[in-house]
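Engineer: need a 3D model of the following:
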Amino acid sequence: MELKAQTPNNPVGPVKGTKKNKYLMAGIIGNVMEWFDYGIYGYFAVAISVNFFPTNDPMVSLILSFMVFGLGFVARPIGGFLFGHFGDKIGRKNTLSLTVILMGVSTFIMGALPTYAQIGIAAPIILAIARMLQGISAGGEWGSAVSFLGEYSKPNNRAFIVSFSQVGSALGLLLGSLTGLLFSNIFSTEVLNDWGWRIAFLFGIVIAFFGYFMRKGVEETPVFQEAKESKSFSEKPLRDAFKHHRTGMVTCFLLMSGAFVTYWLILSFMPTYISQFLKLPMNVGFSLTAITLVAYMIALPIAGFLADRFGRKPLMIAGSGGILLFSYPLFSLLANAESYGTMVVVVCLLAIIFALFQGPNTVAMSEIFPAKVRVSGFSVPYQLASAVFAGTAMMAATWLINKTGNVMAVPIYMCITMVITLLATIFLYKETKNVQFDK
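Structural biologist: Predicted coordinates:
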């Protein structure tokens, strides 16, 4: 990979070696940190429900906890609108520095927050506000991070490089899952639900400052610098994206419908699914989630590599079609598994199939838009889809299982939404493998 950076005498000179790796790390590290902060809510949802939503029915408390989890996704479009505009106006790097600070501070607030028993209704209200601030940060992070990586890559390795944005997100969730696994082994259930869960949230402030200083030490992408110097960047990128790229924005929204549901039900809901509905120990759910995330992280860059060779669309069709064909029988095996090994095989297969879609999907959506509106055009529909599909996924799955008494409601719901994604991939998305990313 050859990266390019702005220099006084060479506007688009090459960046190699250690500095090249630093730029790649800066694009990924914030994703890792933000998604650790963002994901730990899902892993400690049971503890949060006990502390902030006490009711006579634990299932109602858990649903209320997931409703606040969903608020983070409802707020993500705000981040997409706000920081998408900033990403196209003040630069990708500067925007990323702001989002990582906001995420860390809001996560710290959640860890330090008194419980319902201590301050009453104010506790869940403040929790909801902090969760929304997390959502605004995550909504602003994604489009800028993907654009940052894509604009520092070459046409023949762009999908491979940008796939590491998804690896970063998965690594953040993995660290959250490993934290949950560690805590569930060293703390009793009572201690974990009482105060043990707070440790992960309080660590958010350290993450915020580390991510900020990592990103402050890199330069802006050459694509944005050239657009700024040539006066070709948009004064009103969000308006221009809606005016000239509506079809692309609709395509992004539909591509992410089933993808978001599948992502959160496979990669974050599993500890709750395993413990609450399959009635197995919590540490089994955490360990399976960790294994799933590792398989997913390994498969993502392989899918990106294949997408650089054969195109984005074939891989996306294979991944979304694979979820439709195999998620129900695989979940059936999981629900009836008699050994831990069988469960490991099932979750790894689910992760690999889904990675076939996600590996090329991220770069494909960013390639739909020109540089001057890329962050806005990509972020807004992506985050709107997040609010509609991702934020409600675990709550909907919990509600469906509670109402039907059928644990197989999870793959059924995944398949219904993935139909939308598959149809959008086939009929709306036009192959973007050879587009110029700097235009």
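Engineer: going by C-alpha atoms from here, please, whenever you check contacts or count neighbours.
Structural biologist: OK.
Engineer: which stretches of the stretch 101-250 of the chain form helices?
Structural biologist: Secondary structure of the stretch 101-250 of the chain by DSSP state H, counting those that start in this stretch: the helices cover 116-119, 122-151, 158-186, 189-191, 198-202, 204-216, 222-229, 237-244, 246-267.
Engineer: and the third one, what does it pack onto?
Structural biologist: When you say that, I think you mean helix 158-186. Packed against helix 158-186 by the contact rule (3 or more CA pairs under 8 Å, 6 or more residues apart in numbering; DSSP states H and E) you find helix 17-43, helix 122-151, helix 282-310, helix 340-367.
Engineer: what angle separates that helix from helix 282-310?
Structural biologist: Helix 158-186 runs at 170 degrees relative to helix 282-310, counting by axes from the mean of the first three to the mean of the last three CA atoms, to 10 degrees.
Engineer: what comes up buried for helix 158-186?
Structural biologist: For helix 158-186, a neighbour-count test (16 or more other CA atoms under 10 Å) marks 158-181, 183-184 as buried.
Engineer: so how far is it off the chain centroid?
Structural biologist: Centre-to-centre, helix 158-186 and its host chain are 10 Å apart (CA atoms, centre = their mean, to the nearest Å).
Engineer: just the longest one next, same as before
Structural biologist: Counting by CA atoms, centre = their mean, helix 122-151 is centred 10 Å from the centre of its parent chain.
Engineer: repeat for the fourth one
Structural biologist: Its chain's C-alpha centre lies 29 Å from the corresponding centre of helix 189-191 when counted by CA atoms, centre = their mean.
Engineer: what of the fifth one?
Structural biologist: A distance of 20 Å separates the C-alpha centroid of helix 198-202 from that of its chain, computed with CA atoms, centre = their mean.
Engineer: that helix - contacts with which helices or strands?
Structural biologist: Counting by 3+ CA pairs under 8 Å, 6+ apart, helix 198-202 packs on helix 17-43, helix 92-112.
Engineer: could you also give me the structure for this second sequence? I'd like to compare it with the first:
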Amino acid sequence: MLPNISPQQKTAVTLLSIGTFLEFFDLWLYLHMSVKINDLFFPPSFKHSWLLSNFALCSAFLFRPIGAIIFGWIGDTLGRKATILITTSMMAMSCAVIAILPTYEYIGVLAPIILTICRGVQGIASLVEVAGARLYLLESSKPPTQFFLIFLVSASATFGRFAAVGLASLIELLDLSWRIAFMFGVVVAIVGTVARRALKEASNFSNARKRLISYMSDSSKKVLEKSPLLRRPINKSSLLFMTLASMAPNTCLFFLYNYSADFLRSKLGLTPAEVLNHNSILGLGEVLSDFALGYLVLKFHPFRIIITRSVLHLVVIFAAPFVLSNAQSPVSILILQTLAMLFAVDVEPGGVAIFYTKFPILKRFRAVGMSFAMAGAISYTLCAFCMKPLTDRLGLCGMWVILIPVWINFNIAIFYFAKLDKKTRNNEDIM
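Structural biologist: This is a model prediction of the structure:
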């Protein structure tokens, strides 16, 4: 049975889910199209093309801490809605530039530089998107409805990734220009910007701002300094453990869509079109699994689901090198990917709702934004630049050097927040 959701919450989750879908569609469109366009912007004749193409991929995550600082302040000062509208517009502009950008053949090294900057802008926009949408719903609802609403937004990100690989596969199947895909991304981002103008500011954030203003009725600085809304610090331990927990989903996604795609091309000889078709099937499975998780989060506490999936994921980690080394067809790899996706180490469903409440509301956007940004920057950069060299040097078991420590850190973080949540479950959220 679905939880009791008010009309305003239905409107908010619909608009936020649409926007998150659009943002992640645009962000992941490049990742899937890269199997086709990398040679155009990073040709093999270009010195260090592998290094630079990986940097372009990672730039979507490396620039996120900058966005966390800028938009964290905007989100905690001007509001959640303002940041969401600004970043959706940024996504539209970056897609437009990529769509019309001349390749390396025409403008030389300027092409990959501009492309990398556009990817950085997309990364910043998607960071604020997912953090802003989750915070908006967190501050507009209460548990257990809160867990379900926030998960719907996260599931829309999954659907956005699936739609991106589906479009990329269709473009390749019909032998159309890759630029059409990015022009479609522009349209998608513009639609998201217009649709979200109907959002109202999150109620909890608005109430906190009003209480802060009441402290400022006397312009005395001493009165303002006594405000508990400003004096409550960000817990550094909570920030660290949330960052460790958030690294795991990024590492899992890299294995599913980046490392596996490279393995399919280099070891099994699949063409870019075949890799895209393969990933389309995997993406569909990811969407379907989200429906199951959405049902489970209505029945069980989020941490029970998260810990169960994590334990089963460890089995997949140990099996992965042996499955890959004996793979004779893409089917066996698809089965491995599907198991890794079903039993992913992920803070969803519902975990982020518990994490975010452990930070003061008027500093919350900055805290969760920086944590999410640093987790993506560290994990994707580590995977992109280290996983392939490790497996080349140590064999496929070399992936354990990254995957096992990430898994351990994830579980330490989950148990930290589970213990913290047990202490504060009957208290009000930190304000």
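Engineer: can you pull the TM-score for these?
Structural biologist: For this chain pair, the superposition-based TM-score is 0.85 by TM-score structural alignment, normalised by the length of the second structure; 416 aligned residues with a CA RMSD of 3.1 Å.
Engineer: rebuild the helices and strands packed on helix 158-186 of the first structure as TSV, extending it with mean neighbour count and distance to K4 of the first structure.
Structural biologist: Formatted as TSV, those follow (neighbours: other CA atoms under 10 Å; distance: least, CA to CA, whole Å):
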stretch	mean neighbour count	distance to K4 of the first structure
helix 17-43	23	9
helix 122-151	26	9
helix 282-310	23	20
helix 340-367	23	19
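Engineer: can I get the ones you listed in TSV with distance to F73 of the first structure?
Structural biologist: TSV is the format used below for these (distance: least, CA to CA, whole Å):
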stretch	distance to F73 of the first structure
helix 17-43	10
helix 122-151	6
helix 282-310	21
helix 340-367	18
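Engineer: how about those helices, which one is nearest P77 of the first structure?
Structural biologist: helix 122-151 (6.0 Å; CA to CA).
Engineer: that older thread, quick one, which of the helices and strands packed on helix 158-186 of the first structure is nearest to G319 of the first structure?
Structural biologist: Proximity to G319 of the first structure, assessed across these by CA to CA, is greatest for helix 340-367 (4.3 Å).
Engineer: measure the alignment partner in the second structure of T417 of the first structure to P389 of the second structure for me?
Structural biologist: Under the alignment by TM-score structural alignment, T417 of the first structure pairs with V406 in the second structure. Note on V406 of the second structure: its distance to P389 of the second structure, by CA to CA, to the nearest Å, is 18 Å.
Engineer: quick one: which of the two has more around it?
Structural biologist: Set side by side, V406 of the second structure and P389 show more neighbours around V406, with 21 against 14, by other CA atoms under 10 Å.
Engineer: residue contacts, Y416 of the second structure?
Structural biologist: For Y416 of the second structure, the contact set (CA atoms under 8 Å, 6 or more residues apart in numbering) comprises F241.
Engineer: which stretch of helix or strand covers it?
Structural biologist: With elements delineated by DSSP states H and E, Y416 of the second structure resides in helix 400-424, which encompasses its position.
Engineer: helix, strand or coil for the closest residue to N235 of the second structure other than its chain neighbours?
Structural biologist: If the residues on either side of it in the chain are set aside, N235 of the second structure comes closest to F359, at 7.1 Å by CA to CA, 6 or more residues apart in numbering. Assigned with DSSP: H, G, I helix; E, B strand; the rest coil, F359 of the second structure falls in the coil class.
Engineer: corresponding residue for F359 of the second structure in the first structure?
Structural biologist: F359 of the second structure maps onto F369 in the first structure, with residues paired by TM-score structural alignment.
Engineer: that match - how many residues pack around it?
Structural biologist: Using other CA under 10 Å, the number of residues around F369 of the first structure comes to 22.
Engineer: how close does it sit to E431 of the first structure?
Structural biologist: Distance, F369 of the first structure to E431 of the first structure, using CA to CA: 13 Å.
Engineer: the equivalent of S379 of the first structure over in the second structure: neighbour count?
Structural biologist: Taking TM-score structural alignment, S379 of the first structure has G369 as its aligned residue in the second structure. G369 of the second structure has 29 neighbouring residues, counting by other CA under 10 Å.
Engineer: for G369 of the second structure, which non-adjacent residue is spatially closest?
Structural biologist: Spatial nearest neighbour of G369 of the second structure, excluding adjacent residues (CA to CA, 6+ apart): A68 at 4.9 Å.
Engineer: what of V344 of the first structure?
Structural biologist: L288 (6.5 Å).
Engineer: and if you look at L85 of the second structure?
Structural biologist: T193 (5.9 Å).
Engineer: so who does the aligned residue in the first structure for that neighbour touch?
Structural biologist: Counting by TM-score structural alignment, T193 of the second structure corresponds to Y212 in the first structure. Counting by CA under 8 Å, 6+ apart, Y212 of the first structure touches 97-98, 100-101.
Engineer: against T95 of the first structure, how distant is Y212 of the first structure?
Structural biologist: For Y212 of the first structure, the distance to T95 of the first structure - CA to CA - is 10 Å.
Engineer: one step back: measure the residue nearest to V344 of the first structure to M297 of the first structure for me?
Structural biologist: 14 Å.
Engineer: also S184 of the first structure?
Structural biologist: Distance, S184 of the first structure to M297 of the first structure, using CA to CA: 24 Å.
Engineer: now swap in S49 of the first structure and tell me
Structural biologist: 30 Å.
Engineer: before we move on, what about F389 of the first structure?
Structural biologist: According to CA to CA, F389 of the first structure and M297 of the first structure sit 22 Å apart.
Engineer: what sits against the counterpart of W35 of the first structure in the second structure?
Structural biologist: Using TM-score structural alignment, the equivalent of W35 of the first structure in the second structure is F24. By CA under 8 Å, 6+ apart, F24 of the second structure lies in contact with 126, 157-158, 160-161.
Engineer: apply 7 Å and report the result again.
Structural biologist: For F24 of the second structure, the contact set (CA atoms under 7 Å, 6 or more residues apart in numbering) comprises 126, 157, 160-161.
Engineer: what would those residues look like in CSV with distance to I117 of the second structure?
Structural biologist: Output for the contacts of F24 of the second structure, formatted as CSV (distance: CA to CA, whole Å):
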residue, distance to I117 of the second structure
S126, 14
A157, 22
G160, 22
R161, 21
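Engineer: so which of those residues hold up in the first structure?
Structural biologist: With both residues aligned by TM-score structural alignment, their matches' CA atoms under 7 Å, the contacts of these that the first structure also has are 157, 160-161.
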